[in-house]
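**Q** Got a predicted structure plus its sequence, pasted below:
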Amino acid sequence: MSGPRRPRPGAFALIAAVAGALVAVVLGFLTFGAQATSAPDRVPVAVSAPPAGPLQAVASRVSQQGGGQLEWRLTTPEDGRKALADKEVYGVLELGAGPSATVVVSGAVNPSGTQVAQQALTGAAQALSAAAAQADPAAPPVAVKVETLNPVSVAGRTAPLAASALAWVGCLVAGAVLLLGSRRLGLVPGVGARVVQVLGAGVLITAVIAGFLKLWDSSLPLGWDVLGFLFLAATAFAALQAGLLRLLGVRAMSILGPLYLVAPAVAGQVPELLNPAYRALLWSWTPFRFSAEGLRSLLQGTPGAPDVAAGIWVLAGMLVVGLVVVVWPGRRASAVEETEAHTPDRVVEVGVH
């Protein structure tokens, strides 16, 4: 009786080429596509002036600039700075007597949003100065200055996204080593081993990231709030990955691996700079943005920002769901584990509890 028919080498080579092309398409959409199609779309900014006086009319005229690229909020200086602290806007143009204009930005806001807002608000202030000079050549030019709240270093701008990416990759490697190493040794990791892997990865990777933060910039705060948030993010990532690896086995790597590439391309942007398709399909749910933006607020001394609470709730939900899958005695998960742990020489599986 003849054995199973094998594909010809040429046909298999063609299949391999098609698989490579499909991977390139997917990665192109997930990474470079988001960057190549980025453009400002209703970026939230504010213009403020004293509640009463002629500057209110000037502020109203300024808010008409920018077309669909900017979404202006007409406010008072106090309310404008509060909106900036809450990350409701990415920058504030404060109009004052003199005449003067101050572009106010914050280091606690995503750098991509800050950069666009600062450029747009500086351009609006310069246009205002040009209009004033045209109306009255003898009038003094508008003095424009930039003020940064919660100033941030280069390391501080990089650290939130870098920490999130390192946590994801480190936890993924830990889960893959447990899965593939157990398969190599003919073991079936039990509930205890999986929980130890999740918690151990959370503790160790938190320590690694904290060490890098101190190495990159010793002035970055590493209080219990920052360390606790890092630990929550790392254990949430580890639990989610461990759950998928238990359900799908090594096939889960085809999902978890490419997700890492989403971090710099999508989570590193503010949604108003992304194509609407990327904003809805990727940015809206990617776990990196919740950890990165929450950590950014904590590192820059704004723990009351809404994204800190949002990050805690989302990461805690991921942790709970992942742990439920990890400890749940499901038949499907057990079948996948036993199949992948079964070695060609039929070594008897030994449970690790």
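**A** It's in. Numbers count the residues shown, from 1 in each chain.
**Q** From here on, just use CA atoms for contacts and neighbour counts.
**A** OK.
**Q** Strands of the stretch 1-150 of the chain, residue ranges please.
**A** For the stretch 1-150 of the chain, the strands defined by DSSP state E, counting those that start in this stretch cover 43-48, 70-75, 92-96, 100-106, 143-149.
**Q** Would you mind putting those strands into TSV with distance to residue 127 and mean neighbour count alongside?
**A** Listed next are the strands of the stretch 1-150 of the chain as TSV, based on distance: least, Cα to Cα, whole Å; neighbours: other Cα atoms under 10 Å:
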stretch	distance to residue 127	mean neighbour count
strand 43-48	14	26
strand 70-75	15	20
strand 92-96	13	25
strand 100-106	11	24
strand 143-149	11	14
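**Q** Comparison target below:
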Amino acid sequence: MSTPPEAGHDRFEPGLSAVVDERRQLINLAYRLLGSLAEAEDAVQETYTRWYAMSRQQQQAIESPGAWLTTVASRICLDVLGSARARRERYVGAWIPEPLPDRTEWMGGRTGTGGAEPADPADRITLDESVNMAFLVVLESMTPAERVAFILHDVFRYPFAEVAEIVGRTPAACRQLASSARRRLHAAEAPAAPAAGQAGVVRAFKEAWEAKDIEALVGLLDPAATMTADGGGMVGTVLRPVEGSGRIAEYLIHIADKAPGLTLLERTVNGRPGLVAQHSGVTVTVAAFSLAEGRVTRIWAVRNPEKLRPWTENGRDGRDGRDG
């Protein structure tokens, strides 16, 4: 850093700063496209690898580095989505998007460029309605092209002309892709409950689970509620969704009986009230909820340790946790 700048370096520095500053936007985009922080970090790292592989002259010839980075990252994500379908068909049990904590609860994680970085998700993911678990799960049902077109246009407000260049289709085709994605969302999702109201239901759910009060649990669950768990074949869990309020309540009581000493913590999961289960101080499950009319309609329980990195002390191997 103490080396005198090369001739012309001062002219390039603002561009370099702009390139580095794009990282947060790219991570936000890639996570929404892929539903996995690990895959998003890999995609952004590959994007920067391609940028820095170019010569100084090639970089300076690019009129808008931010647009170039977004285009490359989106195309990388499009390729990843194409291959992800095959990988997820081989996945043991259900695949649930990787849950993210609130910035005050973030415990660390690797960086997209391989270097040290403050454990602050503000540099990673902005938590809003476009990353709540119900939204991400519906995105998983879309084709890769639908997902990319919808996220770029409806979430990040890119005009269809730019989306078309990224996706490799016409603007009209991209408009149709985004429209199809919107229909999927509207057909799948009931209006989201206000966060404050959801927090109260989740708290009552936690207390009923801790008390092993099966009647209270059934009362808090919609009769047609569904619980899906993701262990990735790495930890024990149900491989198929548990359906119906009675069966879910019985299963939760069974878990409580099998794991004495389980600690339940109220935490923000992808921007909405959720629960974290810890055993001996180690985070073992992160649960996200969807509500309608004051009752829980969906529970997504992530138990795959590889998806719990941001919830652990060291952010890598999941051995350390906190009691909150």
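**A** Nice, I can see it. None of these values were measured; they are calculated from a predicted model.
**Q** Got a TM-score for the pair?
**A** Superposed pair, TM-score by TM-score structural alignment, normalised by the length of the second structure: 0.25. Supporting alignment: 140 aligned residues with a Cα RMSD of 6.7 Å.
**Q** before we move on, back to that, I'd like the strands of the stretch 1-150 of the first structure laid out as a markdown table, including distance to residue 85 of the first structure.
**A** Listed next are those as a markdown table, based on distance: least, Cα to Cα, whole Å:
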| stretch | distance to residue 85 of the first structure |
| --- | --- |
| strand 43-48 | 12 |
| strand 70-75 | 14 |
| strand 92-96 | 11 |
| strand 100-106 | 8 |
| strand 143-149 | 9 |
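**Q** Looking at these, which is nearest to residue 201 of the first structure?
**A** Of all the strands of the stretch 1-150 of the first structure, strand 100-106 sits nearest to residue 201 of the first structure, with 33.3 Å by Cα to Cα.
**Q** Report all helices and strands that that closest one contacts.
**A** Strand 100-106 of the first structure sits against helix 77-85, strand 92-96, helix 111-135, strand 143-149, with contacts defined as 3 or more Cα pairs under 8 Å, 6 or more residues apart in numbering; DSSP states H and E.
**Q** and those, which is most packed in?
**A** Most buried of those by mean neighbour count (mean count of other Cα atoms under 10 Å) is strand 92-96; its value is a mean of 25.
**Q** what are the ranges of the helices in the first structure?
**A** 9-27, 33-36, 55-62, 77-85, 111-135, 154-185, 191-216, 224-248, 253-262, 276-278, 287-299, 306-327, 331-341 (DSSP state H).
**Q** Just the strands from the second structure, written as ranges.
**A** 221-230, 242-243, 262-269, 272-279, 282-292, 295-302 (DSSP state E).
**Q** between those, which one is nearest to residue 52 of the second structure?
**A** The nearest among the strands of the second structure, by Cα to Cα, is strand 262-269 at 34.8 Å.
**Q** quick one on the thing from earlier: now mean neighbour count and distance to residue 34 of the second structure too, for the strands of the second structure, in a markdown table please.
**A** Below are the strands of the second structure laid out as a markdown table (neighbours: other Cα atoms under 10 Å; distance: least, Cα to Cα, whole Å):
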| stretch | mean neighbour count | distance to residue 34 of the second structure |
| --- | --- | --- |
| strand 221-230 | 22 | 16 |
| strand 242-243 | 16 | 25 |
| strand 262-269 | 20 | 17 |
| strand 272-279 | 22 | 19 |
| strand 282-292 | 24 | 18 |
| strand 295-302 | 24 | 16 |
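**Q** Same list, these, but as CSV with distance to residue 52 of the second structure please.
**A** Converted to CSV, the strands of the second structure look like this (distance: least, Cα to Cα, whole Å):
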stretch, distance to residue 52 of the second structure
strand 221-230, 37
strand 242-243, 48
strand 262-269, 35
strand 272-279, 37
strand 282-292, 37
strand 295-302, 36
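**Q** Residue 88 of the second structure: which of those is closest?
**A** Using Cα to Cα, the strands of the second structure put strand 221-230 closest to residue 88 of the second structure, at 11.8 Å.
**Q** Residue 207 of the second structure: what's it in contact with?
**A** Residues in contact with residue 207 of the second structure (Cα atoms under 8 Å, 6 or more residues apart in numbering): none are found.
**Q** Tell me how far it lies from residue 27 of the second structure.
**A** 36 Å (Cα to Cα, to the nearest Å).
**Q** Kindly report the same for residue 225 of the second structure.
**A** Counting by Cα to Cα - residue 225 of the second structure and residue 27 of the second structure are separated by 33 Å.
**Q** which of the helices of the first structure sits most buried?
**A** Sort those by mean neighbour count, taking mean count of other Cα under 10 Å, and helix 287-299 sits at the top with a mean of 26.
**Q** So what angle separates the directions of that helix and helix 224-248?
**A** 170 degrees (axes from the mean of the first three to the mean of the last three Cα atoms, to 10 degrees).
**Q** Show me what helix 287-299 of the first structure is packed against.
**A** Contacts defined by 3+ Cα pairs under 8 Å, 6+ apart place helix 287-299 of the first structure against helix 154-185, helix 224-248, helix 306-327.
**Q** Save those as JSON lines, and put in distance to residue 333 of the first structure too.
**A** Listed next are those as JSON lines, based on distance: least, Cα to Cα, whole Å:
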{"stretch": "helix 154-185", "distance to residue 333 of the first structure": "13"}
{"stretch": "helix 224-248", "distance to residue 333 of the first structure": "5"}
{"stretch": "helix 306-327", "distance to residue 333 of the first structure": "9"}
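**Q** Residue 195 of the first structure and residue 326 of the first structure, how far apart?
**A** For residue 195 of the first structure, the distance to residue 326 of the first structure - Cα to Cα - is 7 Å.
**Q** Please verify my assumption that residue 276 of the second structure contacts residue 264.
**A** Yes: the criterion here is Cα atoms under 8 Å, and residue 276 of the second structure meets it with residue 264 at 5.7 Å.
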